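J.: I'll drop the sequence and a predicted model, then ask my questions.
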Amino acid sequence: MVRSFTALFLSFFSCLLTAGELRLIPDPQGTNDLQLSDLGNGEWEVRTTGADPYLLLKTDGAALDLRATPMLSLEYFSTTGVGRTLVFLGPAIDVPHMITVDMGRREGWGEFAVDLRETLERPQGPVTSMRLTLGQGPGVVARLRNFRAREAIGQELRLAASRTARLEADAAHAERLRAYFSKEFPARITKVSASAGTITVEGKLGHAGRDCQLAEVPMWEDVTALKIPASLHGLDPDDAGNFKVSISRAAVEDREPLLSGWAVVRMSDGVPELLSAMRYVEDQIPRADLPAAKPRSKKGIGGCPFDHPDMQELGIASVTLNIILNELLHAEAGPGRTPHVFAGRTWHTEDAAVARYDRDMKIAAENGWMVSAIVLLPPVRNAPENAWIREAAHPEADPGAGFVLPDFTSKTGVNAYAAAMNFVTQRYSRPDGQYGRVHHWIMHNEINSGFFWASAGQKTDLTYMDLYQKSMRVACLLARQYDPNAKPLISLEHCWGRRADVRGYAGRDLMEHMVSFGHREGDFPWAIAHHPYPQDIFNPRTWEDSQATFDFATPYLTYRNIEVLDAWARQERVRYRGQPREIQLTEQGLNSPDYSEKSLRDQAAGMAYAWEKIAPLDTVTAFQYHLWADDRGEGGLRLGLRKFGDDPQDSHGIKPIWHLYKALGTEGGAAASQPYLEVVGAKAWDEVRFHGEVKK
């Protein structure tokens, strides 16, 4: 569902950028070692076949103006990844006129842009063509569209100008974080709790001395380079050095102290010396004791209209739903808007957008479905000057990304983001259930590929997670004011021990950082939203995934080795207050390469296999299938339980996997799965389950 939305969003955006650009056209006669196929609707498929695969892009005869349109832009979708890509500007095929970039794996349509001014030499004469070398050998499969040269937008100009300084600052921040995690501090914050009106901080001074104070560290501050604390509070320790301080939340008007961290400091000439690690609120008294979500089965879905009869026919127990925060808040009043006050500032909600979400939430509540909402922030792009997203989006986010992280570098950014999150968590956690309920909050999307799905610019994995875990905490702290059982979920795709792109991260590294932040700054009940697509998302025969191994270093975490994630979540150091981390499989499906009998049978067999793998894992509480129906915006994938809606022979026709999915989780599930044992190559489903010990 996220992918489909992104495809539509980017397609709409590309239609808007018609002025100040030059269209580029692939030349089928200008290729080498690749097959170039015109798929219609402006899409092209590339399959590389040799050692020097390239294609030629031509203008319609007009020359490229590097001053006016310096950015080569295209959208691509590639589950193999393209790898190293060479752009030769103009007719000269040489190093002075070459730009080297990397086009990584991308399981969703997204823009890719190259600044053509980065060649060592400017081309001689007018430029009416350029050559793209896509990868370094055979085996690359990619879909491409919307080739053009366009002007550089404001964010690209700003990021290009500050790139060196940003990378140096980020590397220094990563070094400080590593030192912070390993440091033995003399003092310790032992507990931070909250009620509706008060934050209570307890701690022990140890050998820090008595000339200490308690410092408030808002999320926009860097605790590793702390400057002026937002507030300072005196300490009155007992003889053993224990202290307890209460802070009024109501007395603070320009921020929400619930979201702040707290640390012991010593002030010297107005500069704080950090004497303890920072700690966030870990316990709260909620306004109501809402019951925990207990879906009647693991069977869920994403992308099906909530009022469609299939929701009942399939026996759905849980759903995912995108919440696009950009749609909800405005900085200014206007017709059809309602005031919403947060941290002393009045925002204005978009009533029509809120009503659309209310409708779906109410349907979910009426049917008893567990709702896990996916929180998304599309980038600024051409948003109006007073738009909420201009304050909330991270200032270093890639303008070509599908979605972005919030801004945790400024007070304005944190307050804007928290205002939106407070609105949705409060509204969809009411004791009377007037607007329905969101039970859990999936924070952003597939952060292994955060450069596209949740961008904050080029970051190390540690500095990226410093930002991401703050977003998780915002959701947790705000939601658990209203619902003591709400959880934020970390969103990961199937790359675990490897990076799908040089700009991305290994899932395991991000998870280890998540654990470290909890140990250092206070743990909270985060859960896991994993997407265990097959190793090759186009191939439904996931039991053949050769790089899905049974160890914590496995390159991929797919249906084949899902037991690895279960084992990881059960580790003592990973648990939350003694309990394994909850796992929801919130976006995954099986592809039918076409509608042939074999493809449809393989797709259903993959589903039977996946279900039997997760059935005995009690850490896995939900499996939300993606998608309900095949979608043209998914780069040629046919993941649906039904066929394409525009299929000329069988619009939204039911596939065999639909019948199987209906039966799963019911008394008829075993009989429905039985015919697929032969496809998988097993005599009984217990044979496909891993019974050994996962290697650490």
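T.: In hand now; what should we look at?

J.: can we go C-alpha only for contacts and neighbour counts from here?
T.: Noted.

J.: what segments of this structure are helices?
T.: 2-16, 154-182, 309-313, 351-367, 388-392, 411-427, 450-453, 461-479, 507-521, 563-570, 597-614, 656-663, 669-673, 677-680 (DSSP state H).

J.: got the angle for the second one vs helix 507-521?
T.: Spelled out, that is helix 154-182. 60 degrees (axes from the mean of the first three to the mean of the last three Cα atoms, to 10 degrees).

J.: packing partners for helix 154-182?
T.: helix 461-479 (3 or more Cα pairs under 8 Å, 6 or more residues apart in numbering; DSSP states H and E).

J.: what packs against the helix it packs on?
T.: With contacts defined as 3+ Cα pairs under 8 Å, 6+ apart, helix 461-479 has these neighbours: helix 154-182, helix 411-427, strand 440-443, strand 487-492, helix 507-521.

J.: before we move on, the earlier item: which stretch among the helices of the chain approaches Gly30 most closely?
T.: helix 2-16 (25.5 Å; Cα to Cα).

J.: packing partners for that closest one?
T.: Helix 2-16 sits against strand 106-115, with contacts defined as 3+ Cα pairs under 8 Å, 6+ apart.

J.: can you do 6 Å?
T.: Contacting helix 2-16 under the criterion 3 or more Cα pairs under 6 Å, 6 or more residues apart in numbering; DSSP states H and E is no other helix or strand.

J.: run through who's touching it.
T.: 108-109, 633 (Cα atoms under 6 Å, 6 or more residues apart in numbering).

J.: could you figure out how far it is turned away from strand 106-115?
T.: Here helix 2-16 runs at an angle of 30 degrees relative to strand 106-115 (the same axes, to 10 degrees).

J.: buried stuff in helix 2-16?
T.: 2-7, 10-11 (16 or more other Cα atoms under 10 Å).

J.: wait, which of the residues you listed is closest to Leu214?
T.: Using Cα to Cα, Val2 is the member of those that lies nearest Leu214, at 42.6 Å.

J.: could you check how far Lys696 is from Ala553?
T.: Per Cα to Cα, to the nearest Å, Lys696 is found 7 Å from Ala553.

J.: the more surrounded of these two?
T.: Ala553 (17 against 10; other Cα atoms under 10 Å).

J.: check contacts around the spatially closest residue to the more buried one that is not a sequence neighbour.
T.: Leaving aside its sequence neighbours, Ala553 sits nearest to Gly497 (Cα to Cα, 6 or more residues apart in numbering; 5.1 Å). Counting by Cα under 6 Å, 6+ apart, Gly497 makes contact with 506, 508, 553-555.

J.: can you redo the residues you listed as CSV with distance to Leu462?
T.: Formatted as CSV, these follow (distance: Cα to Cα, whole Å):
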residue, distance to Leu462
Ala506, 11
Arg508, 12
Ala553, 18
Thr554, 20
Pro555, 20
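
J.: take a look at this one as well, against the first:
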Amino acid sequence: MTNKRNYETFIPAFRRRILDIAVLIFLFGILYACQEEEGTKPPIVIKSNTEYLKFNLASANQLTISQDEKNSYSISTTGGDPYIMTQGISRMRHPDSVVLSFEYKSSKSIERLQVFFGPDIAESRSLFGPSLTASSGWKVYSAIMPKELDKFSWGKPGDFLRFDFGTESGVNVGIRNIYFRKMNAQEIRAFEEEEARIKREESIQRAWTEYLEANYASKISEVRIDPEAVTITGEYAGDGAFSLCEVMPADTLVVMNSFKHKIPLDNRSFRITLPRFVTRNGLNYDRLLSRWVIVKESGNTASIDSHARYTDIIAPRQSMPPGVLKSKKGLGGFFMNSFVNDLDLLGITSITINIPITAMMYTYPAANTIVHEYGGKKYYFSKNYLNGIDSALKLTVSKDIVVAAIILVQKAAECVDPEIGRLLQHPSYTPEGIYTMPNLTTDEGVNCYAAALDFLASRYNRPDNAYGRIHKWIMHNEVDAGLTWTNMGRKPMMIYLETYLRSMRICHTISRQYDPHSEVMGSFTHSWTEPVELYSSKEMLTAMQQFSIREGDFQWGVAYHPYPQDLNEPKTWNDTKATFGINSPLVTFKNLEVIDHWIRKTENRYLSTHKRTLWLSENGTNSRSYSNDDLREQAAGFAYAWKKLSLLEGIDAIQWHNWIDNRTEFGLRIGLRRFPDDETEPGGAKPVWYAYQAAGTEREDEVFEPYKSIIGIQQWSEIMHNIIP
């Protein structure tokens, strides 16, 4: 979660737990047809023997609704959580009626249409659909969902739907003729094609699992990058013809049965030096990004005979001092504003800063841009956008503050250059995503993504610190909630994670050229063993460690978000899903001991020796209002968290989010300061601000003392717990 937080995190019901539906064939509405009828309004055609769904007008929430004709309604949204339920159906749905269809028109696009399948209203029984595009004429909207209807056993008399119309007020929607119908021939073909795709991906998922579990006879032991050369060292075992093969970032290793770039091996132990730069598909390709594998060939077939190996050693272009944390206290989502003195007043020693690369990157020389050449191609970056980043980072570098950049990729529709959007939006992106996984399926996409990272690393890692400094790179946002925050569609976990790791590796190898101490970090929600959407953070972290062991370890860290179980509720010590077992459903402020235990275990360390960095890079407690009681509870939540994390050696820092209350966060007040436009005290420091200021100083116990009674303890030692195996 970044400064722009998704709505289901913040609405009162906290509709955040989305069903693990990796096994489902279709995202609601991923296959749909929209046809716009311009001009004269077509008549409503009432089909005989069809049961049209009717809205229960009394169930409207944050919207107004009127019935125009028998099956036609006019809706106006009035808040950030507009929804309405239908009446229960009167007869059993026919088994072949699996396409939800209706006609609509809308004054604005609605990007996040969500449908719940009642009578049990729960995230686990809901699906997101594609956007309803703005239209003054009627469009037909169809969503194919046979697997979902079967999974939810929906279609009995009395069952109903709940429609959630996005997150914005002031949208006028017309909707009519809501019903379920049979698939047509085209939809049947699409359904079958999608089913085949799912089977292919399940096969790839199994292949990655087998790859990690395999014990190959051959091995690549080291890959070294020098300014003009790459050197690969290894050995093969067994009889037959063996080759050293190059795997480029756009390749999917486990499905490759032929290799274009190979070198025959004739010595069982080898050390091969190759040119670092080669021409590939019209690009000046840097083998820094490649991994290498030993392949055994027999006739016309080839099979891998080792785990692949990424670059281990990178000769740096320059010397840069490491960033050194002076304390555990930081701020999340830093930006320049009138309160920047808080850096000194609060004793801040680390920050995160959001950098959506697609908000400033062009393929052509747009006005007021800086050119950057990478891979033989030129890319252009907005000076105006960079000025904001420069100002923030020049300030932080002057104060020796350690900085982590959060690298985000916007969906194509939001990119400043549509061509950049085409290159970088993942081809499997689906509409519920706020951000996308970068497109690493094409050489063009890889080069564009690498160019952005190379530009940032070269600009913000200079010995003179001319533009400021970036020490760490948080790769994308909350990847265990990838459907929302780093979207590449519904993929089996191994496919999704391996793509994410390629993104991390690209950033790692590029940034290490400019800063030998640079570190990439994976971003995760407070999920631990309970998936927040499709995956859990623990399963992803465990698999990341397995990939690192097999393919050459690299110094990645963890950027964790241990918000309270209910983000509205600051009394995190009451979190029921945060236990003190190693398989706790969640890790929140209540049970930070769990992730501290995980990060310190030998098998999870970098090269089994060095503890990986663990930042609590986005988290905060909420004040439900600005009443004295609510403000004190918010401060008590922080005091509780600080007393824990200050004693846990595995946790290196916390970056509080939000710094300042934000009106766009659906009523939450998780900042250290009030809303900037608050009527009584604009941007005023809240009690949690003073608690944050005192944390880690000699005044800590004095300032924290009143919060013990709120928590219900006599001594702070009472909040610490041992981990249950």
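T.: Great, that's in hand. Being a predicted model, the structure only gives us computed values, none of them experimental.

J.: excluding chain neighbours, what is closest to Arg255 of structure 1?
T.: Ala343 (4.7 Å).

J.: ok, that neighbour - how many residues close by?
T.: Other residues close to Ala343 of structure 1 by other Cα under 10 Å number 16.

J.: for Arg638 of structure 1, find the nearest of the helices of structure 1.
T.: helix 597-614 (9.6 Å).

J.: superposed on structure 2, where does the closest one end up, distance-wise?
T.: On superposition with structure 2, the mean distance recorded for helix 597-614 of structure 1 (mean Cα distance after the TM-score superposition for structure 1) is 0.6 Å.

J.: run the chain-centre distance for that helix.
T.: Its chain's C-alpha centre and that of helix 597-614 of structure 1 lie 27 Å apart, by Cα atoms, centre = their mean, to the nearest Å.

J.: what span of structure 2 is it aligned with?
T.: Taken onto structure 2 by TM-score structural alignment, helix 597-614 of structure 1 occupies residues 628-645 there.

J.: ok, back up a step: what's the most buried one of the helices of structure 1?
T.: Stretch with highest mean neighbour count among the helices of structure 1: helix 450-453 (a mean of 27; mean count of other Cα atoms under 10 Å).

J.: quick one, strands of the stretch 1-150 of structure 2?
T.: 36-37, 63-69, 72-77, 83-85, 99-106, 113-117, 126-128, 135-144 (DSSP state E, counting those that start in this stretch).

J.: could those go into CSV alongside mean neighbour count and distance to Ala559 of structure 2?
T.: Output for the strands of the stretch 1-150 of structure 2, formatted as CSV (neighbours: other Cα atoms under 10 Å; distance: least, Cα to Cα, whole Å):
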stretch, mean neighbour count, distance to Ala559 of structure 2
strand 36-37, 14, 45
strand 63-69, 16, 38
strand 72-77, 20, 36
strand 83-85, 23, 34
strand 99-106, 22, 39
strand 113-117, 21, 29
strand 126-128, 23, 27
strand 135-144, 22, 37
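
J.: which stretch among these comes nearest Ser458 of structure 2?
T.: Closest among the strands of the stretch 1-150 of structure 2, using Cα to Cα: strand 126-128, at 39.7 Å.

J.: and the closest one, what other elements does it pack with?
T.: strand 113-117.

J.: and Gln624 of structure 1, what's its match in structure 2?
T.: So, by TM-score structural alignment, Gln624 of structure 1 is matched to Gln655.

J.: now do Pro272 of structure 1
T.: Match for Pro272 of structure 1 (TM-score structural alignment): Ala302.

J.: quick one: contacts for the residue nearest the centre of structure 1?
T.: Compute the mean C-alpha point of structure 1, and by Cα atoms, centre = their mean the closest residue is Asn445, 1.8 Å away. With contact set as Cα under 6 Å, 6+ apart, Asn445 of structure 1 has these partners: 453, 491.

J.: mind redoing it with 7 Å?
T.: 453-454, 491 (Cα atoms under 7 Å, 6 or more residues apart in numbering).

J.: Met320 of structure 2 too?
T.: Met320 of structure 2 touches 463, 515, counting by Cα under 7 Å, 6+ apart.

J.: any idea how far it is from Ser109 of structure 2?
T.: 47 Å.

J.: give me the nearest residue to the aligned residue in structure 1 for Asp596 of structure 2, chain neighbours excluded.
T.: Correspondence of Asp596 of structure 2 to structure 1, assessed by TM-score structural alignment: Asp566. Of all residues beyond its chain neighbours, the one nearest Asp566 of structure 1 is Thr619 (6.4 Å), with distances taken as Cα to Cα, 6+ apart.

J.: just Gly589 of structure 1 next, same as before
T.: The nearest residue in space to Gly589 of structure 1 (Cα to Cα, 6+ apart) is His626, at 4.9 Å.

J.: out of the helices and strands packed on helix 461-479 of structure 1, which gets nearest to Met311 of structure 1?
T.: Nearest of these (Cα to Cα): strand 440-443, 20.0 Å.

J.: residues in structure 2 aligned with the closest one?
T.: Counting by TM-score structural alignment, strand 440-443 of structure 1 corresponds to residues 472-475.

J.: and that stretch, how far out from the chain middle?
T.: Its chain's C-alpha centre and that of stretch 472-475 of structure 2 lie 12 Å apart, by Cα atoms, centre = their mean.

J.: and if you look at stretch 222-234 of structure 2?
T.: Using Cα atoms, centre = their mean, the offset of stretch 222-234 of structure 2 from its chain centre is 32 Å.

J.: tell me the residues of structure 1 aligned with that stretch.
T.: The aligned range for stretch 222-234 of structure 2 is 191-203, by TM-score structural alignment.

J.: ok, residues contacting that stretch?
T.: Here stretch 191-203 of structure 1 has contacts from 188-190, 242-250, 258, 280-285, using Cα under 7 Å, 6+ apart.

J.: give me the buried entries from the residues you listed.
T.: Buried members of those, counted by 16+ other Cα under 10 Å: 188-189, 242-245, 249, 258, 280-284.

J.: kindly reformat those as TSV containing distance to Asp236 of structure 1.
T.: Below are those laid out as TSV (distance: Cα to Cα, whole Å):
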residue	distance to Asp236 of structure 1
Arg188	15
Ile189	14
Asn242	8
Phe243	6
Lys244	8
Val245	8
Arg249	20
Leu258	22
Tyr280	21
Val281	21
Glu282	23
Asp283	23
Gln284	24
